[in-house]
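Novice: can't give you the sequence, but here's the structure:
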């Protein structure tokens, strides 16, 4: 995920349609085996400037190791990729392999666009991957993706400002964060905390009360439960506290928050590892060791939790057998320990398998910091409609935080909208 994360998680639901069939652009007729060399198409959704060159270099390495397989590399803007793949799959013209956001994978699988990878070369090493990431790539008991990169939210903080305010360690509860924010304002002369008002960033307040937007296993809508109300009321209390930046709801809110943090005008934010490279470019973090990374504060249950994001490599079900076999080899190569180590060192993203956290990778303090808090990450339920609920939640969250409606009323409205997506789910 990158700066477009809010737009990505708030995108409309993937239309659940009949299973796709046929062949991809480089395939022979469905079910037939290609004679001779095979060309597969890969849609990479990484940042075209900062990340894509690393993936292109790995593609070249794969082709050298597999001379009978050619990979047609296509970089597709992340913001457009979900809709483009859905359209292409529906018209039997999707790429053989896609770098899919973890939130898209269940919907594509439910629509029949993806082939299960269980028992294939692509899934040979899954025991070395972080368990919750494999869970997040699974739909109805089958593995539909292999985790390529991962991320989660953490508390980023400015260590020198903490020292100036006499604060020895990162807050572990929201009450501690409020107290620290007030001290930072009083003693360091800066705002203690700034918040990106988007539903994805509000999830730690729900997880801290041991709840989620839905209970997928129990088929219940929980976005307006007493625990959820308590979580969002906690968020409101944080935002109303001394030393906390006034809520910014402008179109530039995200960029404004990052500019203030990077320049040392704000001491704490909730953020993910995709921003560490940009943070290190800021005046306040020319010394990388000044960036502190900790788990998000815990709620009243004593639990700390943050959503797990990232990307899986998935294979198109409409490709023929030869192209699917080549795709499986390609996915295995790209998600290998060696490839993930290369990706992490070049792109400063988090690997998804434990054996890729080499000394060279963890020499990056941002990666090392986020690695320690991955265990607090909460995988998304294997529910095709889940990503769309972020948008319904976000609409009401903004009204709640702007005091245009009460927490209970806003979350009730989100529940009503969610019921239309999940008519078989029970409501509170």
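Specialist: Thanks, I have it. What you are looking at is a predicted structure, and each value in this text was computed from that prediction instead of being measured. Numbers count the residues shown, from 1 in each chain.
Novice: From now on I want contacts and neighbour counts done on CA atoms only, so please keep to that.
Specialist: Will do.
Novice: for the nearest residue to residue 378 once chain neighbours are set aside, what are its contacts?
Specialist: With sequence-adjacent residues excluded and distances taken as C-alpha to C-alpha, 6 or more residues apart in numbering, residue 378 is closest to residue 307, at 5.0 Å. If you count contacts by C-alpha atoms under 8 Å, 6 or more residues apart in numbering, residue 307 has them with 152-153, 200, 203-204, 377-380.
Novice: Please repeat the previous calculation with a cut-off of 10 Å.
Specialist: By C-alpha atoms under 10 Å, 6 or more residues apart in numbering, the residues touching residue 307 are 151-154, 200-204, 207, 374, 376-380.
Novice: For the helix or strand where it lies, list every residue counted as buried.
Specialist: For residue 307, the host element (DSSP states H and E) is strand 306-315. Of the residues in strand 306-315, 306-315 count as buried by neighbour count, 16 or more other C-alpha atoms under 10 Å.
Novice: Going by distance to residue 325, which of the residues you listed wins?
Specialist: Of all the buried residues of strand 306-315, residue 315 has the smallest distance to residue 325: 9.8 Å, by C-alpha to C-alpha.
Novice: how near is that closest one to residue 401?
Specialist: Note on residue 315: its distance to residue 401, by C-alpha to C-alpha, to the nearest Å, is 41 Å.
Novice: Please report the distance of residue 286 from residue 280.
Specialist: For residue 286, the distance to residue 280 equals 6 Å [C-alpha to C-alpha].
Novice: which residues of the protein fall in strands?
Specialist: For the chain, applying DSSP state E gives strands covering 38-44, 69-75, 97-101, 138-139, 142-143, 146-152, 154-158, 214-215, 220-221, 268-271, 291-294, 306-315, 377-378.
Novice: Residue 240 reaches residue 247, doesn't it?
Specialist: Yes: the criterion here is C-alpha atoms under 10 Å, and residue 240 meets it with residue 247 at 9.0 Å.
Novice: Structure two is appended below for comparative analysis:
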């Protein structure tokens, strides 16, 4: 998330910044010692090392590999750097799982999106430092999550906010005219959709793919409207107690499933078809980051629906009459610490953020300091959403929250604990009630805190 900033209302005007000329780090992979750069990107004879040779880029955006978008990126990058002979792009469907496994070796590409399971204190073991965080912040924002001890190891490709993507026509046809402001109102709206259109899934979990369930975790901090939520979370022995952020978030998911307001058989869901189903009005809503808006609009158009039917609402909870939404970076691009062509890898990252147009194409928030919010967040502006930029952990405690989570074996950013939640809510799990399930999570968390934090 953004470092040391307070939340702001509305369009979040973003101040202009000074472009910082960043140099690539460490070896270019050349066998010629006269052209091998030092960690500043300069060769041993004082010349600046130019991008050359080939690199491999790993990406989770398999759709952009398949539709030729990455071919265009590679062509434009090579046109700017004619000594680059090839950029091999690997699209990976199970990105988190496969890349995590590959990181047990040295073979995980030259440029890759940093997987969420890497703790801050592990970043230096796997990724090349890109520069001093404070200096880089004049050019790039949202650096804090992938920084450690003042060094940044990843730069986000795009920024997102969090909310619920929905089909406006489905909601209007059910007689819903106002945005829900409480979880109970949201559930009532889902019931209205089910009553008016029995063949529509009011809320879709995408349970089978797993990763969409992790999107619910992105809303922590919005219920309390506190940019220090994560730091306080690490001090809490009962984060699922009634009234807490996790209680409100997970109760909404539990209640929707228990009341039959989600898909009938969650084990049969499928991500790609779900986009068309939302676009054509067979699904009412999905909890997803703002990155999904463009994909849903395109899917609506491709499947015979209308992009204008796709809307984006904040999580149904207000503090003092105001909606709040977390804003921060999506996947961060980093450089494999074992890469033998770090100069070209760094050039790719900077080119991707400055010149590819990816953030604009995805309707996302650019990681560049001098950008503005995209038009597809107009719904949030109209709703008066106040954005929250989460504050980073204090020095020396960057990995505390992840360490507690790991010791508790909950997996806040893995789908397993919310899959278990869905299973229990639909009567297919361990047979626990909502309170019993939350109590079990609190017990694990408290025990882990006692071990990790003392």
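Specialist: Great, that's in hand. Keep in mind that this is a model prediction, so the values were computed, not measured.
Novice: sorry, back to before: out of the strands of the first structure, which comes closest to residue 341 of the first structure?
Specialist: Taking C-alpha to C-alpha, strand 146-152 is the member of these nearest to residue 341 of the first structure, at 10.6 Å.
Novice: Next, the contact list for residue 283 of the first structure, please.
Specialist: Residue 283 of the first structure sits in contact with 259, 261-264, where contact means C-alpha under 10 Å, 6+ apart.
Novice: same thing with residue 103 of the first structure?
Specialist: 8-9, 82, 136-137, 308-312, 379-388.
Novice: now residue 99 of the second structure
Specialist: Residues near residue 99 of the second structure by C-alpha under 10 Å, 6+ apart: 58-60, 92, 107-109, 112-115.
Novice: which one of those residues is nearest residue 197 of the second structure?
Specialist: Of all those, residue 60 has the smallest distance to residue 197 of the second structure: 34.7 Å, by C-alpha to C-alpha.
Novice: Residue 57 of the second structure -> the first structure?
Specialist: Under the alignment (TM-score structural alignment), residue 57 of the second structure pairs with residue 43 in the first structure.
Novice: and what of residue 305 of the second structure?
Specialist: By TM-score structural alignment, residue 305 of the second structure lines up with residue 286.
Novice: tell me the contacts of its match?
Specialist: Neighbouring residues of residue 286 of the first structure by C-alpha under 10 Å, 6+ apart: 262, 279-280.
Novice: Identify each buried residue in stretch 36-46 of the first structure, please.
Specialist: In stretch 36-46 of the first structure, counting by 16+ other C-alpha under 10 Å, buried: 38-46.
Novice: go on, stretch 46-54 of the first structure?
Specialist: By 16+ other C-alpha under 10 Å, the buried positions in stretch 46-54 of the first structure come out as 46-47, 51-52, 54.
Novice: Pick the one among those closest to residue 115 of the first structure.
Specialist: residue 46 (22.1 Å).
Novice: The closest one touches residue 148, doesn't it?
Specialist: No: counting by C-alpha under 10 Å, residue 46 of the first structure sits too far from residue 148 to count as a contact (11.3 Å).
Novice: what residues are shared contacts of those two?
Specialist: Residues touching both residue 46 of the first structure and residue 148 (C-alpha under 10 Å, 6+ apart) are 99-100, 311.
Novice: Distance to residue 295 of the first structure for the buried residues of stretch 46-54 of the first structure - can I get that in JSON lines?
Specialist: Output for the buried residues of stretch 46-54 of the first structure, formatted as JSON lines (distance: C-alpha to C-alpha, whole Å):
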{"residue": "46", "distance to residue 295 of the first structure": "26"}
{"residue": "47", "distance to residue 295 of the first structure": "26"}
{"residue": "51", "distance to residue 295 of the first structure": "26"}
{"residue": "52", "distance to residue 295 of the first structure": "29"}
{"residue": "54", "distance to residue 295 of the first structure": "29"}
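Novice: So which of the residues you listed are in helices?
Specialist: Secondary structure defined by DSSP state H assigns 52, 54 of the buried residues of stretch 46-54 of the first structure to helices.
Novice: Just confirm residue 374 of the first structure contacts residue 304, I think it does.
Specialist: No: Residue 374 of the first structure is beyond contact range of residue 304, at 11.1 Å (criterion: C-alpha under 10 Å).
Novice: check contacts around residue 131 of the first structure.
Specialist: Contact analysis of residue 131 of the first structure by C-alpha under 10 Å, 6+ apart lists 352-353, 375, 379.
Novice: Would you mind giving those residues as a markdown table with neighbour count and distance to residue 211 of the first structure added?
Specialist: As requested, the contacts of residue 131 of the first structure are exported to a markdown table (neighbours: other C-alpha atoms under 10 Å; distance: C-alpha to C-alpha, whole Å):
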| residue | neighbour count | distance to residue 211 of the first structure |
| --- | --- | --- |
| 352 | 31 | 25 |
| 353 | 24 | 27 |
| 375 | 17 | 17 |
| 379 | 21 | 13 |
